[in-house]
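Undergrad: from the sequence below, what's the structure:
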Amino acid sequence: MSTGNLTLIRAAAAELPQVRLDDALQVCVLLRDREPQRYEAAAVRWIGRFCVEKHDVTLDDVDQARAAFALMRREPESALAALQALCAGP
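TA: All right, here's what the predicted structure looks like:
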């Protein structure tokens, strides 16, 4: 996906009343690939949203999310799967 597509995604997201948590995760993945200098800030924002939006989040869940974002640069598939599982959790 090109940087231009990332610009289009940002513009579309600005038009929405709210971006779903799983969609915001995909934006983090795009930033990791296209704008790595912004990746960590996006990951931290995602974890904050995760804490607020998901019911019954535990410290273990937060630690798993943090670890998955840290792992994302080396093992993107397994990290993304872990984060998606957290999104889908109870």
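
Undergrad: C-alpha only now, for contacts and for neighbours.
TA: Noted.

Undergrad: residue contacts, the residue most central in space within the chain?
TA: What sits nearest the mean C-alpha location of the chain, by Cα atoms, centre = their mean, is Leu25, with 2.7 Å. With contacts defined as Cα atoms under 8 Å, 6 or more residues apart in numbering, Leu25 is in contact with Trp46, Leu83.

Undergrad: now show me the structure for the sequence below, then we'll compare the two:
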Amino acid sequence: MTSDGSPIRRLTAALRAGDLARVRSVAAEVRHVPLPEALAILELIEAQDETRFEPAAVRWAGRLALEAPGLTLAQLHLAIEALDGLPDDEAKATLRAFARRAPPARQAGAPAPSSARARVPPNFL
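TA: Below you'll find the model as predicted:
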């Protein structure tokens, strides 16, 4: 940790500032980017780096499928349609609601659940 605070706090500050380069740099230091923050990163990528948006959106949808308990196929389909609809405000609201379904971030140093360990990369980017 630096004098600027924890990596997750620096990530939040970089997201608020809309600084994609800084977001990428700090996200690399975060062991697990929570799904809502990963969505904020995705929205920033959509706005500033269109060529990387689609691969990042696919990764985010994969994480949603793995991390949101009880997510149905129809709900995943709706989320994918919302990803395709970004930057529309209704699409953002839909995705934020789905992102909040994922459990809160794990404590630093806590192992990932065994079912997610092999399939979910430790970081969004």
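
Undergrad: show me what the residue nearest to the centre of the first structure lines up with in the second structure.
TA: In the second structure, the position corresponding to Leu25 of the first structure is occupied by Leu39, as judged by TM-score structural alignment.

Undergrad: so which strand or helix has its match?
TA: Take DSSP states H and E as the rule and Leu39 of the second structure turns out to sit in helix 35-48.

Undergrad: quick check: the helix or strand following that helix compared with the first structure, mean distance?
TA: Using DSSP H and E, the helix or strand that follows helix 35-48 of the second structure in sequence is helix 50-67. Its matched residues in the first structure lie on average 0.6 Å from helix 50-67 of the second structure after superposition (mean Cα distance after the TM-score superposition for the first structure).

Undergrad: which positions in whichever helix or strand comes after helix 50-67 of the second structure come out as buried?
TA: Using DSSP H and E, the helix or strand that follows helix 50-67 of the second structure in sequence is helix 73-85. Neighbour-count burial for helix 73-85 of the second structure flags Leu76, Leu78, Ala79, Ile80, Ala82, Leu83 (criterion: 16 or more other Cα atoms under 10 Å).

Undergrad: same deal with stretch 78-90 of the first structure?
TA: Using 16+ other Cα under 10 Å as the burial criterion, the residues of stretch 78-90 of the first structure that qualify are Ala79, Leu80, Ala82, Leu83, Gln84, Leu86, Cys87.

Undergrad: which residues does that stretch contact?
TA: Residues from elsewhere that reach stretch 78-90 of the first structure, judged by Cα under 8 Å, 6+ apart: 21-22, 25, 50, 54-55, 61, 64-65, 68-69, 71-72.

Undergrad: could those residues go into TSV alongside distance to Arg38 of the first structure?
TA: Formatted as TSV, the contacts of stretch 78-90 of the first structure follow (distance: Cα to Cα, whole Å):
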residue	distance to Arg38 of the first structure
Leu21	18
Asp22	18
Leu25	14
Phe50	18
Lys54	24
His55	27
Asp61	23
Gln64	21
Ala65	17
Ala68	17
Phe69	13
Leu71	16
Met72	14
